[in-house]
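Participant: sequence unknown, structure follows:
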């Protein structure tokens, strides 16, 4: 077999060739896959190499790599020109910063350099993959007071930069919750923990959309408010309102004493009366529990009613004695003024809750308070034996007695009638009062 032998070249010439064309074409990226937070800045670290003997004429970054088409220079693109900054020396270090990234920036990015040799252009594939993520708070829809709750700050990809998470409740930072963990643990959650939670990364301006944590709890601080708050007079309209702190909102029931009287947050009474007086309370109830308010008392002011008169003893007495009459009424405040009247007389005959009657007649009382007055029914008092002056009466006594007898004296009810008769004789007598004389021999007729 024959061999083709090349002439031996001088060693010095070989060394010259090696120095002229030694090296290789290369672009290296520190992070070929970058996950960046929305609105943050991204550092794409890059180095490149090329054989000696070439001169770099142009370097740039591009997000397009189509065979046969010269890729665009991002520094000339209006979408990037204000946000892209070269950090390297453009000789060996091709690192850049891309600011305020959004989902529109999700592309493959490549570094390209062009040498002084027309056919020696290089693009660094496979390039850098950029994914832009936002943050989302993952939370249970509702929790019950006392439960343990875990909230998670989630991203669509694993963030490239080491992240320190910050949590917010109602836009206020929870400084004690700052750590490298993307979870927030609330042990034995309280109603005060309810609110809108969001998360962020330390050193970044982007904050996640807020998510409401709904803490369910039984009714607390249940109380009744009465309107109007001052004095209540019969005939007024009164509103009772039940306030209760609970989640979900409580169903409200109303009680007067132990008796159910209504439902709903508002209990209204129009034209209130004394029958509405008493203690009222409300009960608030949801699926987590129930609670009663303290009782409030409705003290209704009203004028005297049901005024009645009572007699101590008999209504029939004899002259010289007296009968005590007492007046009572239902009123608020209690009646303190009582007046006594005798029928057919315009002026009062007495005052006070009790009255002593000395004369015959029909008597009634009137009870008074600052809201009005009412009179009682009248009662009759009869006094026997009292002297009453009438006009003179002629009383004729007719009698027919055999044999003739002398009727000397009849005394009935302390009134004396003197009668004398002899045969058929009729004697006129003057009487101081009319009395019924029950006697088998006498018949009186007034003329």
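Facilitator: Nice, thanks for sending it over. As the structure is a computational prediction, the values presented were derived from the model and not from experiment.
Participant: Going by C-alpha atoms from here, please, whenever you check contacts or count neighbours.
Facilitator: Noted.
Participant: Ends of stretch 354-371, what's the gap?
Facilitator: Criterion Cα to Cα, to the nearest Å; first-to-last residue distance in stretch 354-371 is 22 Å.
Participant: quick one: buried residues of it?
Facilitator: Using 16 or more other Cα atoms under 10 Å as the test for burial, stretch 354-371 gives 354-355, 357-360, 362-369.
Participant: try stretch 225-239
Facilitator: By neighbour count with 16+ other Cα under 10 Å, stretch 225-239 contains the buried residues 226, 232, 233, 234, 238.
Participant: Just the buried residues of stretch 354-371: which are in helices?
Facilitator: Residues from the buried residues of stretch 354-371 lying in helices, with DSSP state H as the criterion: none.
Participant: nearest to residue 297, of those residues?
Facilitator: Nearest to residue 297 among the buried residues of stretch 354-371: residue 369, at 21.5 Å, using Cα to Cα.
Participant: gap between that closest one and residue 276?
Facilitator: Counting by Cα to Cα, the gap from residue 369 to residue 276 is 20 Å.
Participant: what does residue 26 give?
Facilitator: Distance from residue 26 to residue 276, counting by Cα to Cα: 96 Å.
Participant: So which residues of the stretch 151-300 of the chain form strands?
Facilitator: With DSSP state E, counting those that start in this stretch as the criterion, the stretch 151-300 of the chain has strands at 165-169, 172-173, 183-186, 195-201, 211-227, 232-233, 238-247, 251-256, 259-263, 266-269, 278-286, 289-292, 296-298, 300-312.
Participant: Distance to residue 293 for the buried residues of stretch 225-239 - can I get that in a markdown table?
Facilitator: Listed next are the buried residues of stretch 225-239 as a markdown table, based on distance: Cα to Cα, whole Å:
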| residue | distance to residue 293 |
| --- | --- |
| 226 | 13 |
| 232 | 21 |
| 233 | 24 |
| 234 | 25 |
| 238 | 18 |
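Participant: out of those residues, what pair is the most spread apart?
Facilitator: 226 and 234 (15.3 Å).
Participant: thinking residue 325 is in contact with residue 357, fair?
Facilitator: Yes - Residue 325 lies in contact with residue 357 (Cα atoms under 8 Å); the separation is 7.3 Å.
Participant: Please identify which of the buried residues of stretch 225-239 is nearest to residue 59.
Facilitator: Nearest to residue 59 among the buried residues of stretch 225-239: residue 226, at 81.6 Å, using Cα to Cα.
Participant: Setting aside sequence neighbours, what's the nearest residue to that closest one?
Facilitator: Distance criterion Cα to Cα, 6 or more residues apart in numbering; nearest residue to residue 226, sequence neighbours excluded, is residue 240 at 4.7 Å.
Participant: Presented hereafter is structure B, for comparison with structure A:
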């Protein structure tokens, strides 16, 4: 045999002129496995194998092979899962074809998680095509909900490096009971009787919470038998009186289960307490007014004193000037009377 020749459907020129070809199969056993190195792009076609021996034996195989050249590999085949229950074992499988067993592809799972178990193996289909399969196994939790699991593949190149990566993604839908159930009160500290307060209940669950229920604990030990059911709603609004003082909690419920919040305390002070404080408030206001009055009067007194002193000083200066003027006039008259 002089060597393998690979001809395209539309051309009789052998592909050997462009691509390095090497037969790795045993022709005597009808194994024509062939490796193409550095297959160029834009050579999409159907190719046929031709056998040419030193003697007159020449043969073109009738069955062709369709080859499509891609710059990036096709996305892996990733098994899909629908709804997953919290605590269930999940197994995801990712598979890609292996066109060249000498240069097998590389499969990568993202995000990386040390709690997952990974295993990879090479398989062969019934038609003889090799595939690489990778599987991850993990226990589903509420933290996995809405998480995207990615299987990425890249193929090594003969001259070094690798192809661009291609990926398939599976978003997880994990069903779990309510968690992080929290009751909050719109105000803190004692509340005056007659005021309006708002209780709010929140929780995280999938499916979302269908019912919120508010309870009041009249016993102090949070016993279910001692809880008084108030209302079924996510928000509880009360115009409070002293009888509303107590400990409140809420419960979130779904088809997957339920969870109660930590208690919150409501302390309502009566109107009598306000009356007790009223005299002190009034006295405080009167004291402030008295101090302001004293300060203003003192300021006025000092201002008036300064003005009186200024008037006295001005009067004395006027008397002195008049006295001096009178003495000067008498002296002038005496001077004029002398011969």
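Facilitator: Nice, I can see it. Note that the coordinates shown come from a computational prediction; the quantities given were computed from them, not determined experimentally.
Participant: Could you single out the nearest of the buried residues of stretch 225-239 of the first structure to residue 429 of the first structure?
Facilitator: Nearest member of these to residue 429 of the first structure, counting by Cα to Cα, is residue 234, at 64.6 Å.
Participant: what's the counterpart of the closest one in the second structure?
Facilitator: Residue correspondence to the second structure (TM-score structural alignment): residue 234 of the first structure is matched to residue 86.
Participant: Likewise for residue 354 of the first structure?
Facilitator: Per TM-score structural alignment, residue 354 of the first structure is aligned with residue 235.
Participant: for residue 322 of the first structure, same thing?
Facilitator: If you follow residue 322 of the first structure across to the second structure using TM-score structural alignment, you land on residue 196.
Participant: so how far is residue 148 of the second structure from residue 90 of the second structure?
Facilitator: Distance of residue 90 of the second structure to residue 148 of the second structure, computed by Cα to Cα: 14 Å.
Participant: same question, residue 34 of the second structure
Facilitator: Distance of residue 34 of the second structure to residue 148 of the second structure, given as Cα to Cα: 39 Å.
Participant: Residue 67 of the second structure too?
Facilitator: Relative to residue 148 of the second structure, and taking Cα to Cα, residue 67 of the second structure is found at 33 Å.
Participant: can you check residue 259 of the second structure too?
Facilitator: Separation of residue 259 of the second structure from residue 148 of the second structure (Cα to Cα) stands at 27 Å.
Participant: which of the buried residues of stretch 225-239 of the first structure lies closest to residue 61 of the first structure?
Facilitator: Of these, the one sitting nearest to residue 61 of the first structure (Cα to Cα) turns out to be residue 226, at 75.3 Å.
Participant: surely the closest one meets residue 241?
Facilitator: Yes - if you go by Cα under 8 Å, residue 226 of the first structure and residue 241 touch, sitting 6.5 Å apart.
Participant: and residue 331 of the second structure, how many neighbours?
Facilitator: With neighbours defined by other Cα atoms under 10 Å, the count for residue 331 of the second structure comes to 10.
Participant: Tell me the counterpart of it in the first structure.
Facilitator: Per TM-score structural alignment, there is no equivalent position to residue 331 of the second structure in the first structure.
Participant: and residue 331 of the second structure, helix, strand or coil?
Facilitator: Classification of residue 331 of the second structure by DSSP: H, G, I helix; E, B strand; the rest coil places it in helix.
Participant: Kindly report the same for residue 14 of the first structure.
Facilitator: helix.
Participant: That one -> the second structure?
Facilitator: So residue 14 of the first structure corresponds to nothing, using TM-score structural alignment.
Participant: if we can go back for a sec, looking at the buried residues of stretch 354-371 of the first structure, which are in strands?
Facilitator: 354, 355, 357, 362, 363, 364, 365, 366, 367, 368, 369 (DSSP state E).
Participant: With distance to residue 130 of the first structure as added columns, please give the residues you listed in JSON lines.
Facilitator: Output for these, formatted as JSON lines (distance: Cα to Cα, whole Å):
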{"residue": "354", "distance to residue 130 of the first structure": "104"}
{"residue": "355", "distance to residue 130 of the first structure": "107"}
{"residue": "357", "distance to residue 130 of the first structure": "113"}
{"residue": "362", "distance to residue 130 of the first structure": "111"}
{"residue": "363", "distance to residue 130 of the first structure": "108"}
{"residue": "364", "distance to residue 130 of the first structure": "105"}
{"residue": "365", "distance to residue 130 of the first structure": "102"}
{"residue": "366", "distance to residue 130 of the first structure": "99"}
{"residue": "367", "distance to residue 130 of the first structure": "96"}
{"residue": "368", "distance to residue 130 of the first structure": "93"}
{"residue": "369", "distance to residue 130 of the first structure": "90"}
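Participant: of all the residues you listed, which comes closest to residue 201 of the first structure?
Facilitator: The closest of these, once distances to residue 201 of the first structure are taken by Cα to Cα, is residue 369, at 75.4 Å.
Participant: Tell me who's in contact with the residue mapped onto residue 183 of the second structure from the first structure.
Facilitator: Matched to the first structure by TM-score structural alignment, residue 183 of the second structure sits across from residue 309. Applying Cα atoms under 8 Å, 6 or more residues apart in numbering to residue 309 of the first structure gives the contacts 325, 326, 327, 328, 364, 365, 376, 377, 378, 379.
Participant: mind checking which helix or strand the first one is in?
Facilitator: Right, residue 325 of the first structure. Secondary structure from DSSP states H and E places residue 325 of the first structure in strand 323-332.
Participant: What's the average distance for that strand when superposed on the second structure?
Facilitator: Here the mean offset of strand 323-332 of the first structure against the second structure after fitting is 1.0 Å, by mean Cα distance after the TM-score superposition for the first structure.
Participant: what's the distance between residue 218 of the first structure and residue 112 of the first structure?
Facilitator: Counting by Cα to Cα, the separation of residue 218 of the first structure from residue 112 of the first structure is 66 Å.
Participant: and what of residue 340 of the first structure?
Facilitator: From residue 340 of the first structure over to residue 112 of the first structure (counting by Cα to Cα), the distance is 120 Å.
Participant: These two: which has the busier surroundings?
Facilitator: Between residue 340 of the first structure and residue 112, residue 340 has the larger neighbour count (other Cα under 10 Å), namely 24 against 21.
Participant: Could you find the closest non-adjacent residue to the counterpart of the more buried one in the second structure?
Facilitator: Residue pairing (TM-score structural alignment): residue 340 of the first structure is matched to residue 214 of the second structure. Spatial nearest neighbour of residue 214 of the second structure, chain neighbours left out: residue 250 (4.4 Å); criterion: Cα to Cα, 6+ apart.
Participant: So which residues of the first structure form helices?
Facilitator: Secondary structure of the first structure, counting by DSSP H: helices at 11-21.
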